[in-house]
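K.L.:
sharing a sequence plus its predicted fold:
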Amino acid sequence: MLELHRRLLPAVIAASAPTPCFLPSRGALRLPRSRPRRLRGKPSSTVRAVAGPGPVVGGAPAPEMAQREVARVLADQAVAWLGPRLLPSAVPADVAEFRSSAGNAVGSLDVRRGAPGSSIDFMLQSSLHCKVPNGAIDITSILIFLNALTDAPHFLLELIQGSPTSIVVILDLLPRKDLALHPDYLQMYYENTQIDQQRGKIEELPQARLYRSPSLFVRSACSPTAVMVSIDCGQGGERAFEEIVRGQLATVTQEVLQIWLDNCADSTADMEETERDCLLKRDRIVRTKSIEVDLTANLPRMFDPDVSNRVITEIRRAFGVQEA
């Protein structure tokens, strides 16, 4: 859903010449399947060694950030659990890592398709570091989409950081059915899993405020249990911010992912042809809307045409959406 491009990047572009892009959460820690690892304190040397060097912007490495560490551990949690359900990455080198011609932004993208017979369609990891006149903007995304073997929800995480002490969090199991028309679906994936408790753990933080997307489409596509908050610790609140990201936020994102892994990743569903057609149509609309509004409207304004075209083409391929 890449909410970043709809709300934040137009303002960044208007304010400066930087050209943002994606950068994947790479590297991994070996995590147990049953319980997610908790992140607290400073990032360990193990995390940094496995993850490799950070992106380079204008000749200098991007700073280590708590949200990137959270995403690295989360991605490894998913990869360790899914195992052979995921194929190796086949993203071209010039899309796996790319940069702006001005050198002030660097990004990369990683996509792993689901293995034949698996209910996994693809897992996409991306993140961004872009220098702007008054600081930097950093975004990390993890999407795990399912195919038509199941009607279970997709997994979505976006972390959009615009300052050293503030971040927008979008975390959800994206429904693939109209919840009002399918109360059994609502009960199975959202009530029985008690996932709404995780939303409450973030929203009860004093520094958290509800985030309302300016897009009615985004708001209608998300579930009622979605975590959509802005966490702002204010000027001088760097320490409190780090503790929240590595503490409560890390815990909630890993708990939500584990709920998805336990209840959705391996699910299958017997559907009639018309029901499956409706499911595919909904998926196609969500994916197409994300690409058209979030990517094709903004990436060409951030990168040279050849770079943006390569990235958009690869994401279209992952989403299974052909250019009209």
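P.N.:
Looks like it arrived, so ask away. Residues are numbered from 1 along each chain as shown.
K.L.:
rest of the way, CA atoms for contacts and neighbours
P.N.:
Fine.
K.L.:
quick check, Leu280 in a helix?
P.N.:
Yes: per DSSP: H, G, I helix; E, B strand; the rest coil, Leu280 lies within a helix segment.
K.L.:
quick check: nearest residue in space to it, chain neighbours excluded?
P.N.:
For Leu280, ignoring the flanking residues on the chain, the nearest one in space by CA to CA, 6 or more residues apart in numbering is Ala148 at 6.9 Å.
K.L.:
what's the local residue count around that neighbour?
P.N.:
Number of residues near Ala148 (other CA atoms under 10 Å) recorded here: 17.
K.L.:
next up, a structure to set beside the first:
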Amino acid sequence: MELHNQGRTKFMEFPYVSAPHKNLMVDLVSTVEARLDPQLFPCTLPHDVQSYHNHNGTSHASLHIRSGHNSSPIDFMLGSWIHCQLPTGGALNITSLSTYLNSSTDAPYFLIELIRSSPTSLVVILDLPPRKDLVLSPDYLKTFYEDTKLEAQRQLLEKVPEVRPYFSSSLYIRSVVSPTAIVVRIEAEAVERMEEIMGEHVHPVAKEVLRIWLEQCACVKREVDEAEKDYLQKRDKFVKTKTIEIDLATSLPRLFGQETADRVTAAIQEYFSS
């Protein structure tokens, strides 16, 4: 428990982002833990994985993973932040929270990632990624994306003048998000305006999407037969493997060096492959 508490304290500091950015992440993580804590084990990652940096001190990161009990539909929750000083003098800050479900349910995951490449530039990825083919599963589409009115949340952010669609360079990533995914770039003229957008627009939308996920996905029992469980296990494993290949295998060695990257990736793979 001491290992968990020390790591969580470091993770929840979000020391390199602005107050509205930190408030959003702390609110989301705290909300997930308040609702799901009885179903989650403490974080048992080693100290040098919960908090790590590169040799010259220009990149720092924190990782927090809590796996779900066997009787829970929660596979694990994963939160992280990365700070990297850029050669141009600025900094890249990435904060993320994802919650994965196991094959006892076919409900979507929850995912948010905030990528800030400058004080006035932000990419927001906020989604409940589907775990079934929506073309072949119209009831799934209706249950999780139409009836929940997720599209209304996307449209709320779209009305903000500084918000524009963002298209990932990875076709794979663009193929796994839902039709209601919020994937946008926000370019503000001033830092103060960016913080206003973060607090008054991004935060309430993210909080509502998380509420929908908790109430309609994480805490609703779904009937899944053995064939469906097998399908979900195979699909989930593939998605997690590709996440490591695309997200971590290229960026971590560049930011933290190969030795640290291997150590962190190996720890994450234990959760992704279980």
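P.N.:
Arrived safely. On a predicted model such as this, the values are computed, not experimentally measured, just so you know.
K.L.:
and the TM-score between them?
P.N.:
With the length set by TM-score structural alignment, normalised by the length of structure 2, the two chains reach a TM-score of 0.92; 267 aligned residues with a CA RMSD of 1.9 Å.
K.L.:
re the thing from before, surely the residue nearest to Leu280 of structure 1 touches Arg276?
P.N.:
Yes: under the criterion of CA atoms under 8 Å, Ala148 of structure 1 makes contact with Arg276 at 6.9 Å.
K.L.:
so which bit of structure 1 is the helix or strand harbouring Ser80 of structure 2 matched to?
P.N.:
Using DSSP states H and E, Ser80 of structure 2 maps to strand 74-85. Mapped onto structure 1 using TM-score structural alignment, strand 74-85 of structure 2 spans residues 120-131.
K.L.:
post-alignment, that stretch versus structure 2, mean distance?
P.N.:
Mean deviation of stretch 120-131 of structure 1 relative to structure 2 after superposition (mean CA distance after the TM-score superposition for structure 1): 0.6 Å.
K.L.:
okay, and the counterpart of Val239 of structure 2 in structure 1 sits in which element?
P.N.:
Using TM-score structural alignment, the equivalent of Val239 of structure 2 in structure 1 is Val286. Using DSSP H and E, Val286 of structure 1 sits in helix 273-289.
K.L.:
mean deviation of the very next helix or strand once past that helix from structure 2?
P.N.:
Downstream of helix 273-289 of structure 1, the next assigned helix or strand under DSSP H and E is helix 299-302. Its aligned residues in structure 2 lie a mean 2.1 Å from helix 299-302 of structure 1 after superposition (mean CA distance after the TM-score superposition for structure 1).
K.L.:
so where is helix 299-302 of structure 1 in structure 2?
P.N.:
Using TM-score structural alignment, helix 299-302 of structure 1 pairs with 252-255 in structure 2.
K.L.:
now find how far off-centre that stretch is within its chain.
P.N.:
19 Å (CA atoms, centre = their mean, to the nearest Å).
K.L.:
residues of that stretch that come out buried?
P.N.:
For stretch 252-255 of structure 2, burial by neighbour count (16 or more other CA atoms under 10 Å) applies to 252-253, 255.
K.L.:
same thing with stretch 164-180 of structure 2?
P.N.:
Neighbour-count burial for stretch 164-180 of structure 2 [16+ other CA under 10 Å]: 164, 177-180.
K.L.:
on that earlier part again, could you check how far the strand holding Ser80 of structure 2 is from the centre of its chain?
P.N.:
On CA atoms, centre = their mean, the centre of strand 74-85 of structure 2 falls 7 Å from the chain's centre.
K.L.:
sorry, back to before: want to throw the buried residues of stretch 252-255 of structure 2 into a markdown table with distance to Glu33 of structure 2?
P.N.:
As requested, these are exported to a markdown table (distance: CA to CA, whole Å):
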| residue | distance to Glu33 of structure 2 |
| --- | --- |
| Leu252 | 27 |
| Pro253 | 31 |
| Leu255 | 29 |
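K.L.:
quick check: the residue mapped onto Asn54 of structure 2 from structure 1 vs Val106 of structure 1, distance?
P.N.:
Using TM-score structural alignment, the partner of Asn54 of structure 2 in structure 1 is Ser100. For Ser100 of structure 1, the distance to Val106 of structure 1 (CA to CA, to the nearest Å) stands at 6 Å.
K.L.:
so which of these two has more stuff around it?
P.N.:
Neighbour count, other CA under 10 Å: between Ser100 of structure 1 and Val106, Val106 has more, with 26 against 21.
K.L.:
which of the helices or strands spans that one?
P.N.:
Residue-wise, Val106 of structure 1 maps onto strand 105-113 under DSSP H and E.
K.L.:
now that strand on structure 2. Mean distance?
P.N.:
With mean CA distance after the TM-score superposition for structure 1, strand 105-113 of structure 1 averages 0.6 Å from its match.
K.L.:
what are the boundaries of the strands in the stretch 201-324 of structure 1?
P.N.:
For the stretch 201-324 of structure 1, the strands defined by DSSP state E, counting those that start in this stretch occupy 208-210, 227-232.
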